[in-house]
Each structure stands twice: as C-alpha cells, then as structure tokens.
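Undergrad: Prediction below, plus the sequence it came from.
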Amino acid sequence: MASRIAIAMSGGVDSMISAYLLKQTCRDMVGIHFVTGFENEDAPPGLDGVPEPLARAAKELDLPIEVVNLQEEFQTRVVAPFVDTYLKGRTPNPCMVCNRTVKFGALLDAARNRFNAEKIATGHYARVRRDSAGRFRLVKGADPKKDQSYFLGLLSQAQLGAAVFPLGEFTKEQIRDKAIELGLDQYTKPESQETCFIADDRYRKFLQNQPGFQSRPGDVVNVRGEVIGRHQGVFAFTIGQRRGINIPASEAYYVQAIDPGANRITVCFKSGLLSRGVHVTGVNWIIPPRENAFKAAVRIRYRHKEAASAIEILEDESVNVWFDQPQSAVTPGQGAVFYQEDEVLGAGWIDKPLNP
C-alpha cells in the first residue's frame, strides 16, 4: 500500500507544479498551507484559511488543502534566532534554519500526526537518493541555476528519508512552461526573492522593531584601527558590503568586520576581504567522513561558486576549511556546505574566517 504524502503549498508556481507532478504517481495526497504570521496582507485567506488563488488552483488539481498554524514555531525557531544572530554581529541564513526546524520539523510532524502522511513534498530544486546501504543522500537539482541543495544541507537522515522533491529533475523554465500549459500560472503568487518574513526586504526597519535592538551611530575604522568615519547603526551592514559606507578614498571600502559590542565596523579595500580559510561549527554530516582530513568543494553562501578546499575535522567536531584559492567575504552566521561533485556531504555554520 502506497504511503500518503503531504505537500507544502505556498501558492507559488513551484509548489503547484510539484503537486501536479506528484499526483501523476501518488493517489493519496493532501496539501498543507502553513501560516507563519508574516503572510502578505494583499492576499487574505478565505473562510477556511486558504488564500483564494491557492484554493482555486487546488480545485483544479483535485487536491484537498489543510491549513496548519505554525506562527509560534516560526517565531521561536526561525525569527528569534535570526534576530539573535544579528545582535551578535553576524549575518543569519533563515532559510537553512526554516528547512530543518519548520518545513521538515514542525510541518512534517503536523503532516504525520494530524493528516497521517508519511512523507512531505516541497518545491525545492534538489534530489534525494538512497544508496545500497540504506543511507539517504542529498544531490543537487538538475537545474544548475536554480539548485537549492545548499539550503537543505542541515537535514538529518530521518528528514531526508521523509523528503520528496518532485522538481529535482526539472529546470525552472520547464516548470514555468508547465504552469502556463496547465493554466495554473494565473493562480500563482510572485516568488519571494529574499527573506520571506521581511516585507520589501527592509531588514533595518524589521530589526529596529525587535526587542533589544537599538540603532546607534558609531565609528567606522580602517584595518589599522583609525577612525575614518561614522555609521548610523551596525545592523545595517554585513561582511563584504560596499553600499552605505560613504567614505571617500582612493578605492571603494568594504565591510571587513562588525563589532556590535563596540558599535563599530571595520572597513577595508576589496583585497582585504580575502581569506585563506574558514572555521565551521555545528556541522551536520549527511555522509560521515571516513577520515579527519580530505578534499571537498565548499560553498560559503548560496550564490557562491564552490571552492576547492582541504577539510580538517577538529577534536571538538568543528571543521577548519582551507581554500585552494583565497575566497572573498567569508561571513559569520552564513552556512558552509560541503560537496563532492553533485552530492552534499554535509553543512555547518560559518564561525570566522581563517588567515594564518
């Protein structure tokens, strides 16, 4: 007997076409629209809590839709850590956190406990394969421009075993074309390009409204510690940022370091952003390494081209990564994901750049 599959339905084209593709092979499905408390007010829900465009699309797909309220879980597991990371002068990656703790955490639990589903499908462009030993492996999506395996590197074996990615073998263009062919494009909402819970990507405004945040002017110093200007609040900056510094020099300045305790940012010229390595903590190994030293490719942010590197596992199970070629703007708080060709070996959190 085939197991029931729940599919997360946001209202975007990816989740809708995922549902369509899944229905070609799965007869027992339920759509789940989960509420975070940060939904777009321009698309209010209907009487059953489902946004009207999504309800109409689900009717076309002959797919029942249930609503799950995860406002509390989203606030405590995603938003609160996001704010806390910024308070520490780091740049968070909330999508990686959300996938591990909400989509394949609280939402998967709800799918199982409330709707008797064994697995959950999402619109991620990635693939999961099971090897001969029964271990689940995470593989890049077929579309190199849209591959989202980076955001899934913190998933456990149990979570990967419950994950279904119908779009893994397709390109984004193929999915858009399919939506038009099926007439589902008229129901889809625009894709969110940045953090889903921050309206219009206004990070500074969002942070200033959070408890504990106080945007105060402070010093901008160069790499020698000399004060060369002022800023209007450290939380408006991230490592490698050029915009907003506004200090004239022979070449452009970039943010090299952020010290929220001292309310200070350090800037440098572009060459000063290069690092020989990175220290990574909280590592989740999807494929446990056989040795404590090995070679792998490492991606230090989503749009970063993977860098050939030497990996060194330390006694505390954190990792030192030594790049074959120096990499720019290593950013504490972001995810570091380890690859062997198209396969994700594991992932962790960037702690600090290394420059011996």
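TA: Structure received.
Undergrad: From now on I want contacts and neighbour counts done on CA atoms only, so please keep to that.
TA: OK.
Undergrad: What are the neighbouring residues in contact with Glu312?
TA: Glu312 makes contact with 292-294, 319-321, according to CA atoms under 8 Å, 6 or more residues apart in numbering.
Undergrad: how about the spatially most central residue of the chain, secondary structure?
TA: Closest residue to the average C-alpha location of the chain: Cys95 at 2.8 Å, with CA atoms, centre = their mean. Here Cys95 is recorded as helix under DSSP: H, G, I helix; E, B strand; the rest coil.
Undergrad: What of Arg112?
TA: Per three-state DSSP, Arg112 ends up helix.
Undergrad: Measure how buried it is and give me the count.
TA: When neighbours are counted by other CA atoms under 10 Å, Arg112 registers 17.
Undergrad: Isn't it up against Ala106?
TA: No: contact criterion CA atoms under 8 Å: Arg112 and Ala106 do not qualify, at 10.0 Å.
Undergrad: try this one side by side with the last:
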Amino acid sequence: MNSLDLPKAPEATRVVVAMSGGVDSSVVAALLKREGYDVVGITLQLYDHGAATHRRGACCAGQDIHDARRAAETLGIPHYVLDYEDRFREAVIDRFAESYLQGETPIPCVECNRSIKFRDLLATARDLGADALATGHYVASRRRPDGGRALYRALDPSRDQSYFLYATTPEQLAFLRFPLGERPKDETRALAREFGLSVADKPDSQDICFVPQGRYQDVIARLRPDAVRPGEIVHRDGRVLGRHDGIIGFTVGQRRGLKLSIGEPLYVLRLEPDAARVVVGPREALATSRLRLADLNWLGDAAPAGLGDIPVAVRVRSTREPRPATLSVDPATGGVEISLLAAEDGVSPGQACAIYADDGPRARVLGGGTILRVEDARRAAA
C-alpha cells in the first residue's frame, strides 16, 4: 500500500486535488507531488462577485482561482478550472435562501460538500481516471477492519472540520483522502514556505463564500425580493414589542440588533415564517434538550434503527465541542431524535447536527443530519 492506502506505486496513482487557492489545498498538492503521485489540480468556479471578492477573509473568489493556478505552476502540475456556477447556485445558494425564508439557519458548507465537491467533483475526478480525490480539509480518514473507511476528528482540534463533512457517504469516503488530518495547522504553513508557495501566509477564509460582505440578508433579498415581508416582534408571553423588515434579518439566539428597550435582555427564540413573526424572550428560554433530525446520514458500522438509545456525542455548531447525548431511531417511522445530557443554547432548525462515537478529541464521526425541530429543556423535562 502507498501512503494513500492504495495498492499502487505513487507514480502509477493519479490523484485529483481540489485546489481552492488557499494554503491547505496547495500544500496537499505539493505533498503528493513530492511523493511522486500523478497529481492533477482542479479549481471550481462557483460564482462571480467581481472586485468585492478581493478582500481578506473571502473564499472561492477570482483571486483564489489565480492563487490556485499559480500554486499549480510552481509545483509543475496540470491545473483546470471548471465552471460549476449553475449547479452551485441551484444546489447551494437557492437552497440557502429558501431555508432562511423558512425561518431556519442553514449551513451551506455542508450542502456544498455533499452536492458539489463530493458528488459532482468526485465524479469528474473518476472521469479523469483518478484513483482518489484529495482535499485540504482537516479531518482524518482511516481504514476499518472490514476494508471500508471511517471518518475521525482531526489531530488539530482548533482546525477540525468534521462538523461540515458528516454528510459524506461510505462510497465517497472510499475515494476521498485528507492528507492534512494528522497535521497541525502551523506545520502546514511551514510546509507551504518550504515548497515556495506564494499562499504560505494567506489568511484563512472565514465568510460564507458567496456572501462577500458577510451580509447574507442582501443575497436573499436579491434572490427572493417578493418573499421578504415585514412583521411583528412578539414576546413569548404574547406582547407585541415592535416590528421588523423581514425575518431574514434574524437568527435564533440573536440579541443585538433587535432595537427593543423594555428593561430586560431579549433573545430571538424562534422565527415563524408563515406569520412573518419574530418571537423573543429571556436567555433561559433558549435552552434545548431534544432535537429531531431530518436526512440522517449514517457512517457507523451498524444501522441505528431498532437499537434503542445509543450513547453518542453531538455537535450543533462548528465552534462547539461535541457534547454527550443519546440517539434513538423510531423503527416504525424512521424518525431520529437526539436527547442532550446537558441543554444547549441557540439551537435552530436548519442547522447541522454532527454525531460522534464519543466526545474525545479524535472521536469517530458516526454521521449527522439537519435539525428539523427543537424542544426546550423545560418542556422536555415535563
């Protein structure tokens, strides 16, 4: 087996590298090239924001395509730019807008990985005769005793991206490789300097890539201007406290920007799209102890249906560590429910819920789903 766990010599192994123009994927291409693999770089043109994308913290922009091309030239590998704008708009941007209009808080990076990178790009890699598709994600993939591959949290917990990759299927995992999963970020930047890559000190992307100024409301209003309606801001006890210009300006857990003054701190508790209503209340009302999931993707060894309560750990936001919970699947309906051992604040429908075998730093990813419904801690305890 070679270093990618494939039964070929490196020089006989073609690897497509998804090159975003950042330091991580550029180093992946450089490492594989140095090991003698037949490396092909591919960059996806996902959208065009013009000059607005040439700013710190933005990703997937015209400048990034230029940086990816320059890295490929430095390494001496072929590089292709593929126009995926139409499929990205349909699969990611349109769904993102629709989800917000339904009062949800979507995570578009999950859908991009699921629908674009690990479906469409993976198919393109196969068409090119590749034996594997490698990316710069910080997540680990290892062979299981049964010959399949499993997903694990990255070595560097501050960089771990497993939350965004829970929707990867077993078939995709068999073809995917993540060479940075066992490396700390500072080592990646040191390698970039060693390879002479111009992106060695390039800042990491932080924004949603198709929201160049960090204002997703503007994107949604442009895509669906007819669907943005003003409405009331209502206290959970029924009092009307004010009005708003559209629920797309609010997210569950939000405190700032409510423009209310009633002598107590208020937080957005939920959004009611049919009535165009924003419901607010005290912080303690944000506590959630039960989640209902949709679109479960399972990566465990045995299907969870019918196994009763399964001890797991879950992550409801990328910035939070996995927390102990139990998972149960109704064998009759297929409904998936997560019961949290300790309540979480600010959980919203539309968010991703990644499921792990435990809450350890190198835990295995068992899958995840989209949060369909939340239940506050007091109702769950009743």
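TA: That came through, no problem. These numbers come from a predicted model, not from an experiment.
Undergrad: residue in the second structure matching the residue nearest to the centre of the first structure?
TA: Structural alignment (TM-score structural alignment) places Cys95 of the first structure against Cys109 in the second structure.
Undergrad: so the residue nearest to its match when sequence neighbours are not counted, which of the three states?
TA: Leaving out its chain neighbours, the residue that sits closest to Cys109 of the second structure by CA to CA, 6 or more residues apart in numbering is Phe164, at 6.4 Å. State at Phe164 of the second structure, reduced to three classes by three-state DSSP: helix.
Undergrad: distance of Phe164 of the second structure from Gly334 of the second structure?
TA: According to CA to CA, to the nearest Å, Phe164 of the second structure stands 23 Å off from Gly334 of the second structure.
Undergrad: Those two - which one has more neighbours?
TA: The residue with more neighbours, out of Phe164 of the second structure and Gly334, is Phe164; 24 against 14, by other CA under 10 Å.
Undergrad: How about the contacts made by the more buried one?
TA: Counting by CA under 8 Å, 6+ apart, Phe164 of the second structure touches 109-110, 113, 318.
Undergrad: Among those residues, which pair sits farthest apart?
TA: Using CA to CA, the two most remote members of the contacts of Phe164 of the second structure are Asn113 and Ser318, lying 14.9 Å apart.
Undergrad: neighbour count winner among these two?
TA: More neighbours surround Asn113 than the other of Asn113 of the second structure and Ser318, with 19 against 16 (other CA under 10 Å).
Undergrad: circling back: now render the contacts of Glu312 of the first structure as CSV, adding secondary structure.
TA: Formatted as CSV, the contacts of Glu312 of the first structure follow (three-state DSSP):
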residue, secondary structure
Asn292, coil
Ala293, strand
Phe294, strand
Val319, strand
Asn320, strand
Val321, strand
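Undergrad: As a markdown table, those residues with distance to Thr331 of the first structure and neighbour count would be great.
TA: As requested, the contacts of Glu312 of the first structure are exported to a markdown table (distance: CA to CA, whole Å; neighbours: other CA atoms under 10 Å):
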| residue | distance to Thr331 of the first structure | neighbour count |
| --- | --- | --- |
| Asn292 | 24 | 12 |
| Ala293 | 23 | 15 |
| Phe294 | 23 | 12 |
| Val319 | 16 | 23 |
| Asn320 | 15 | 23 |
| Val321 | 14 | 26 |
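Undergrad: Check which element follows the top strand by length along the second structure along the chain.
TA: Using DSSP state E, we find that the single longest strand of the second structure is strand 364-376. Using DSSP states H and E, the helix or strand that follows strand 364-376 of the second structure towards the C-terminus is helix 377-381.
Undergrad: Would you mind pulling up the elements that that following helix packs against?
TA: Here helix 377-381 of the second structure touches strand 288-298, going by 3 or more CA pairs under 8 Å, 6 or more residues apart in numbering; DSSP states H and E.
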